[in-house]
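> Sharing a model prediction with you, sequence too.
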Amino acid sequence: MSTMKKLAVASAAFGLLAASSSGVLAQKKYDPGASDTEIKIGNIMPYSGPASAYGVIGKTEEAYFKKINAEGGINGRKINFISYDDAYSPPKTVEQARKLVESDEVLLVFNPLGTPPNTAIQKYLNSKKVPQLFVATGATKWNDPKNFPWTMGWQPNYQSETQIYAKYILKEKPDAKIGILYQNDDYGKDYLKGFKDGLGAKAASMIVLEESYEVSEPTIDSHIVKLKATGADVFINITTPKFAAQAIKKNAEIGWKPLHFLNNVSASIGSVIKPAGMENAQDIISSQYLKDPTDAQWKDDAGMKAWNEFLDKYYPEANRADASVMFGYTVAQGLVHVLKAAGDNLTRENVMKQAASIKDLELGGLLPGIKVNTSATDFAPISSVQLIKFKGETWERFGEILSGDAGG
């Protein structure tokens, strides 16, 4: 064989080798729920039952993924969003999670709502190595990558939030007599723990009554009457939307006017304040990390304009005064960011790796100065809030952007 021929053969062989090795490098990787054409996302929401006010989160997410699909999908793949109702009942949540993983074979379970429902499926999803990603609950325990590497939170955690309220009370009303109403489950107890930790040694002398209610109760009126009777001048209201609206209304009815702190998960004007009566909600303090769609200051904001355009086209019937709509929109954007970053490696492991590698992500619905950050040891994407006070028909922000001390 001539030298020229030898070179040609060697060159061709090298070319084939290079082609095959680059083929290996560019190889697509899929776990169940992912293919060349689709990404199957599972979701569980309380479309019925005592927490049904949150059902709009799932509807907003569905609408957002329709928008993504209409624009060509994620790296050319369409999102197949499968969302089931669990009525905020943990046994039903378990049933729906098994269905999503074992029958529907989703790639991940995204933004399932509620602390008790997520607690019920956490061990199962971690044993199956299925991402339980950006859960819609601020319980502190979702930030535990060592013991639950497949579970990650999204919103600021409950303990940090109530620590911030406690610090405010210690500074502004150090002689307060505090009455607390909380939901008797993991969600309520997590908030309660953060608040007591925030008060520290003063908790014992300042708290005059801790009153719990069951989610199955039709009304919390009797609890409010009991709290008023203690003479408390500060009210810590740890309730989900239905009960939050009842509490605000009942306070007004019986003329109890304490300094009122309302947990962020029920600060929606559309689903809580309006039903309770805006006149009854004056001066309530809460916290915020999302822009309030009812606030005129965001009228010309680019992020708010994009949100309104999305709703006009994909979810026109949405109640734009409901903070849950902004929540669903923003967390869906967070998932899209993660899936785009995963590229053609759509394994469950890589999805979690990308979710744990978010750096200073700014989303249009977040307040200025609040960014999404995660790492392999920090599964709490959003950790800051700003205090707000209800005035007239809207929430007014005051003070600095704050973070509590509660970690994982």
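Right, received. Where do you want to start?

> Going by C-alpha atoms from here, please, whenever you check contacts or count neighbours.
OK.

> Could you check how far Y124 is from V101?
Distance of Y124 to V101, computed by Cα to Cα, to the nearest Å: 10 Å.

> So between the two, which is more surrounded?
Neighbour totals were compared for Y124 and V101, and V101 leads with 19 against 14 (other Cα atoms under 10 Å).

> Give the closest residue to Y315 in space, chain neighbours not counted.
Once flanking residues are discounted, Y315 sits nearest to A63: 6.1 Å by Cα to Cα, 6 or more residues apart in numbering.

> Oh, that last question was meant for W395, not what I typed.
Spatial nearest neighbour of W395, chain neighbours left out: K389 (5.4 Å); criterion: Cα to Cα, 6+ apart.

> Please name every helix or strand in contact with the host helix or strand of K274.
With elements delineated by DSSP states H and E, K274 resides in helix 274-276, which encompasses its position. The criterion is 3 or more Cα pairs under 8 Å, 6 or more residues apart in numbering; DSSP states H and E, and the helices and strands that helix 274-276 contacts are helix 241-253.

> List the buried residues in the helix it packs on.
Neighbour-count burial for helix 241-253 flags 241-251 (criterion: 16 or more other Cα atoms under 10 Å).

> And for stretch 72-91?
If you call a residue buried by 16+ other Cα under 10 Å, then stretch 72-91 has these buried ones: 73-74, 77-90.

> Ok, stretch 202-210 next?
Of the residues in stretch 202-210, those with enough neighbours to count as buried (16+ other Cα under 10 Å) are 206-209.

> Return the subset of the residues you listed lying in helices.
Of the buried residues of stretch 202-210, the ones assigned to helices by DSSP state H are M206.

> So S11, which state does it fall into?
Applying DSSP: H, G, I helix; E, B strand; the rest coil to S11 yields a three-state assignment of helix.

> can you count the residues close to it?
Neighbour count for S11, taken as other Cα under 10 Å: 12.

> Show me which residues of stretch 109-120 are buried.
Along stretch 109-120, these residues count as buried under the neighbour rule (16+ other Cα under 10 Å): 109-120.

> ok, now stretch 357-364?
Of the residues in stretch 357-364, those with enough neighbours to count as buried (16+ other Cα under 10 Å) are 357-358, 363-364.

> Quick check: end-to-end length of it?
The stretch stretch 357-364 measures 20 Å between its terminal residues, going by Cα to Cα.

> Next one for the comparison:
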Amino acid sequence: MRRSTGRGRSPRSGGALRRGTAVSAAVLLAATTAAACGGRDDDGGGTASGECEGQQTTGLTESSMKLGGIYPLSGPASAYGDIPKGIKAYFDYVNAEKDGVDGRKVEFVVRDDGYQPPKAVEEARRLVEQEQVFALFQTLGTPSTTATWDYASQRKVPQIFVATGASKFGSDDKHPWTIGWQPNYVSEGRVYAQHLKTEKPEAKVAVLFQNDDFGEDLLGGFKKAIEGSKIKIVQEKSYEVTDPSVEPQMRDLAGSGADVFLNITTPKFGSQALAADAKITDWNPLHILNNVAASVTVLKPVGFENVQGVVSSTYYKDPNDPQWNDDAEMKLYKEKMKQYAPNADPAVPYHAFGWAVASSFHKTMDAAECKTREGLRDSVRSLNNVEVPMLLPGVTMQTGEGDGFPIESMQMMEFKDERWSLTGEVIDTRKEFGPVGE
């Protein structure tokens, strides 16, 4: 890996709208031939026939599928509202130009929970009971997913590729209907520990973390991975999602004597921490920014000149990285984003994230033996090194018995000029550290 000894700074120069109603878009999802749909039962559901007889097909017909997504289109995490734009563009493209897969098209219903768990429960109930969705696709955030996964389990509704890396969403056998997609936070913490073992083996680390499962998972993974090394955590500060600012925590951390700052935040607070770090002239640590806050939409308001040398990790292709200019999937993504989402900037990585997760869902439905809720549940837990074109080379989806984590590999990256640049090689955390929980 390239050695990062700190961040050189040049001289300093000086979300999404709330939606009260569902945003519906016609989109396509792959669903191939295995089973025909049966008659609908009293609550609008149905059952499959043939080999998949007795399985649920609520929200699914021979020509259509309805999915429901829950995102913070408003509130403190509204930057994530860009993700469904990438999802919609992917499915709109497939729908319009591929005539569907096996003739099936999807209506994608997006709800806004404002990053409020009680609201997420309300929207999940609306999607399942009123909209009659086939599956909940992408419940975003650890708090919202935690609030809704009991309901999804009780209703036996797939809650697929939730947008959170909390490790419990791949390790809790009491909730087989819910599964994540992105690398879990424990594994991400392991990646940063591995980076420091190579680049700064005697690092003194100060940590800012969100006081919930998200922050505790990533920090816990980092702590366990540095055991037995000379890397030490010298100070920790937490924040609540209701806090107006993290500047007080940053001032305290600046006096810790740390030469590494581990920034475990969501986008709003990530920007605040980056800005506060830039203002503190007598503290110049290596700044490690966790992946969920690493979008250019988080860095740009701080000023690119103030975030040079910040490092993070990733697992999917960055549309701003010129090494992908001739990549077939990246060219397709940029072309179709402009065509089907003309008001969405293809350079925003959250749009590429949406495209990648939609493609992943497409692949998972292709692999399902039964095109039913049960079939989707089983397919997502038996992925065998599935390649998704928007993921980095060497990163595939793999799940199996006792392993509910589709993606476990990441690569470090460093911010230079106006974009992220990949460094080193892909780190397979399964290989380096073993299964999560061991």
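Okay, I see it. The structure displayed is predicted, hence computed values, not measured ones.

> closest to Y158 of structure 1 among the buried residues of stretch 109-120 of structure 1?
Using Cα to Cα, T115 is the member of the buried residues of stretch 109-120 of structure 1 that lies nearest Y158 of structure 1, at 10.7 Å.

> Give the equivalent position in structure 2 for the closest one.
The alignment partner of T115 of structure 1 in structure 2, by TM-score structural alignment, is T142.

> list the contacts for that match?
Contact analysis of T142 of structure 2 by Cα atoms under 8 Å, 6 or more residues apart in numbering lists 163-166, 213-214.

> quick revisit: mind putting the buried residues of stretch 109-120 of structure 1 into CSV with distance to A176 of structure 1 and secondary structure?
As requested, the buried residues of stretch 109-120 of structure 1 are arranged in CSV below (distance: Cα to Cα, whole Å; DSSP: H, G, I helix; E, B strand; the rest coil):
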residue, distance to A176 of structure 1, secondary structure
V109, 43, strand
F110, 41, strand
N111, 37, coil
P112, 37, coil
L113, 34, strand
G114, 31, coil
T115, 30, helix
P116, 31, helix
P117, 35, helix
N118, 35, helix
T119, 34, helix
A120, 37, helix
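
> just to revisit the earlier point, which one of the contacts of T142 of structure 2 is nearest P393 of structure 2?
Nearest to P393 of structure 2 among the contacts of T142 of structure 2 is G165, at 20.6 Å by Cα to Cα.

> what's the counterpart of F81 of structure 1 in structure 2?
By TM-score structural alignment, F81 of structure 1 lines up with F108.

> Return the residue spatially closest to its match, with its sequence-adjacent residues excluded.
Excluding its sequence neighbours, the residue lying closest to F108 of structure 2 (Cα to Cα, 6+ apart) is L67, at 4.9 Å.

> matching residues in structure 1 for the helix or strand containing the one you found?
Assessed by DSSP H and E, L67 of structure 2 sits inside strand 64-71. Against structure 1, the aligned range for strand 64-71 of structure 2 is residues 38-45 (TM-score structural alignment).

> any idea how far the most centrally placed residue in structure 2 lies from I70 of structure 2?
To find the centre residue of structure 2, average its C-alpha atoms and take the closest one (Cα atoms, centre = their mean): that gives A163, at 4.3 Å. Look at A163 of structure 2 and I70 of structure 2: by Cα to Cα, they are 10 Å apart.

> Which neighbours do those two have in common?
Overlap between the neighbourhoods of A163 of structure 2 and I70 consists of 138-140, taking contacts as Cα under 8 Å, 6+ apart.

> Could I get those residues in CSV, plus columns for distance to V186 of structure 2?
Conversion of the shared contacts of A163 and I70 of structure 2 to CSV gives the following (distance: Cα to Cα, whole Å):
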residue, distance to V186 of structure 2
Q138, 20
T139, 20
L140, 18
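
> Let me have the contacts of T142 of structure 2 in CSV, extended by distance to P201 of structure 2 and secondary structure.
What follows is those, written out as CSV (distance: Cα to Cα, whole Å; three-state DSSP):
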residue, distance to P201 of structure 2, secondary structure
A163, 32, strand
T164, 29, coil
G165, 26, coil
A166, 27, coil
D213, 27, helix
F214, 26, helix
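
> which two from those residues end up farthest apart in space?
Using Cα to Cα, the two most remote members of the contacts of T142 of structure 2 are A163 and D213, lying 13.5 Å apart.

> picking up where we left off before, helix or strand for the residue nearest to W395 of structure 1, just tell me which one.
Residue-wise, K389 of structure 1 maps onto strand 385-391 under DSSP H and E.

> which residues of structure 2 does the following helix or strand past that strand align to?
On the C-terminal side of strand 385-391 of structure 1, the closest following helix or strand by DSSP H and E is strand 394-402. Against structure 2, the aligned range for strand 394-402 of structure 1 is residues 419-427 (TM-score structural alignment).

> Give me the distance from the matching stretch to the chain's centre.
18 Å (Cα atoms, centre = their mean, to the nearest Å).

> Return the set of buried residues in it.
For stretch 419-427 of structure 2, the buried set under the neighbour-count rule, 16+ other Cα under 10 Å, comprises 419-423, 426-427.

> Quick check: the residue nearest to Y315 of structure 1 touching P316?
No: using Cα atoms under 8 Å as the test, A63 of structure 1 is too far from P316 to be in contact (9.9 Å).

> which one of those two has more residues nearby?
When neighbours are counted by other Cα under 10 Å, A63 of structure 1 and P316 differ, and A63 comes out ahead with 22 against 13.

> mind checking what that one lines up with in structure 2?
For A63 of structure 1, the aligned position in structure 2 is occupied by A89, per TM-score structural alignment.
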